[in-house]
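> With the sequence up front, the predicted model follows.
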Amino acid sequence: MTRASLFPIIIAGVIAMIVAVMGATVTDIGPWYRSLVQPSWSPPDVAYGIAWTVIYALTAMAGVRGWLAITEWAEREWLLGLFALNGFLNLLWSFLFFRLHRPDWALIEVIGLWLSVAALIIYVWRRSTTGGILLVPYLLWVTFAGYLNMTIVRLNGPFP
């Protein structure tokens, strides 16, 4: 492993940890969340931490695969921009749902989050098939989370 290939691994890992910690910080599993009616198929709370840990790890690996497959700096800037947009939308969803207590707004926002993951898959896949495949579980999870979000809105809405 060369220094040039080690750098993106370290950066991707650090960024994934920052987004994960920020997401955990805005996620408040308190009385408001506990009072929401959940569908019977809602996963246990521990499943979310496990799922997000795996997703962040796979996303970081996909970013590294994409970065190493790209030789032009302009393409790398696009890659970074897409990952930055995705990280922002990921955090925004948590903020809307858990901090503002607006699952209805989060349901609208999850569409943008889903599209950002799809854009990442397409962009990375064209440069690294393996990298693109590593992002598919993220898209599946956001699809599931969006459906869960919609169900929570149906069971609990309207929201003030």
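On my side now, so go ahead. Numbers count the residues shown, from 1 in each chain.

> CA only for contacts and neighbour counts going forward, please
Fine.

> Closest to the centroid, which residue in this protein?
The centroid of the chain falls nearest to Asn90 when counting by Cα atoms, centre = their mean (4.8 Å).

> separation between that residue and Ala118?
Applying Cα to Cα, to the nearest Å, the value for Asn90 to Ala118 is 13 Å.

> just checking, what's the longest helix in this structure?
helix 129-156 (DSSP state H).

> tell me which residues in that helix are buried?
129, 131-136, 138-139, 141-143, 145-146, 148-153 (16 or more other Cα atoms under 10 Å).

> With stretch 54-67 instead?
Buried, per 16+ other Cα under 10 Å, within stretch 54-67: 55-67.

> ok, second structure coming up, stack it against the first:
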Amino acid sequence: MSTETTRRAPAAGPSPLVSLGCLFIFLGIVFVTAAAGGSVTATSVGGWYGGLAKPFLTPAPWVFPVVWNFLYFMMAIAAWLVWRAAGSFDKAGFALSLFGIQLSLNLAWSIVFFGLKSPVLGVAVILVLDVAIAGTIWAFLHASRLAALLMLPYLAWTLFATYLTVAIALLNA
């Protein structure tokens, strides 16, 4: 038998319906996590957080939910693109595991900073989060350049949030 007859056609990707379903799953996972973090944040943002000394460049309160919702949307799209590019959850497992870790750390930061009212512990969590996001971008780059690019604004905003967290910890020590 010749090699021409033994070659298989490339595997077809997921059907459009399956792909759309997975997109909504990624959006759901990300926005449920965001809602959990937001509910923790809401318990302290008006009282405890309002009374903290804040650094130069602290945005107006309305900026945070606008930016975060945009970033969460882009994060979900990025994860979906990695899944599609890999062709399966098995093949995207490493990159999506890193994505899950950084998403969990994102939630952990809200719990530690706002829930526990601990800027110092918040610094520790956000520094690990910064590294986890960078690692996720690196892993995403191997699967989808667009996915990696969609994560860059999230890294930039989180680095800005790192500045705010460190400054709040120092100003309120």
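Okay, I see it. Keep in mind that this is a model prediction, so the values were computed, not measured.

> just to revisit the earlier point, for the residue nearest to the centre of structure 1, what are its contacts?
Residues near Asn90 of structure 1 by Cα atoms under 8 Å, 6 or more residues apart in numbering: 23, 113.

> Okay, and whatever residue of structure 2 lines up with it sits in which element?
The alignment partner of Asn90 of structure 1 in structure 2, by TM-score structural alignment, is Asn106. Using DSSP states H and E, the element containing Asn106 of structure 2 is helix 93-110.

> Can you state the mean residue-to-residue distance of that helix versus structure 1?
Taking mean Cα distance after the TM-score superposition for structure 1, the mean distance separating helix 93-110 of structure 2 from the aligned residues in structure 1 is 1.4 Å.

> Kindly report the same for stretch 21-34 of structure 2.
Stretch 21-34 of structure 2 sits 1.1 Å off on average (mean Cα distance after the TM-score superposition for structure 1).

> What residues in structure 1 pair up with that stretch?
Residue span in structure 1 matched to stretch 21-34 of structure 2, by TM-score structural alignment: 7-20.

> buried residues in the matching stretch?
8-9, 12-13, 15-17, 19-20.

> Outside of that stretch itself, list whatever touches it.
By Cα under 8 Å, 6+ apart, the list of residues contacting stretch 7-20 of structure 1 reads 52-53, 56-57, 59-61, 63-64, 67-68, 87, 91.

> out of those, who's nearest Glu75 of structure 1?
Trp67 (8.9 Å; Cα to Cα).

> ok, now which ones touch that closest one?
Counting by Cα under 8 Å, 6+ apart, Trp67 of structure 1 has contacts 8, 76, 79.

> can we see that at 7 Å?
Counting by Cα atoms under 7 Å, 6 or more residues apart in numbering, Trp67 of structure 1 makes contact with Arg76.

> Secondary structure class of Ser42 of structure 1, three-state.
Following DSSP: H, G, I helix; E, B strand; the rest coil, Ser42 of structure 1 is assigned to coil.

> ditto for Tyr33 of structure 1
helix.

> can you check the one 5 residues further on too?
Following three-state DSSP, Gln38 of structure 1 is assigned to coil.

> Show me what it lines up with in structure 2.
Match for Gln38 of structure 1 (TM-score structural alignment): Lys54.
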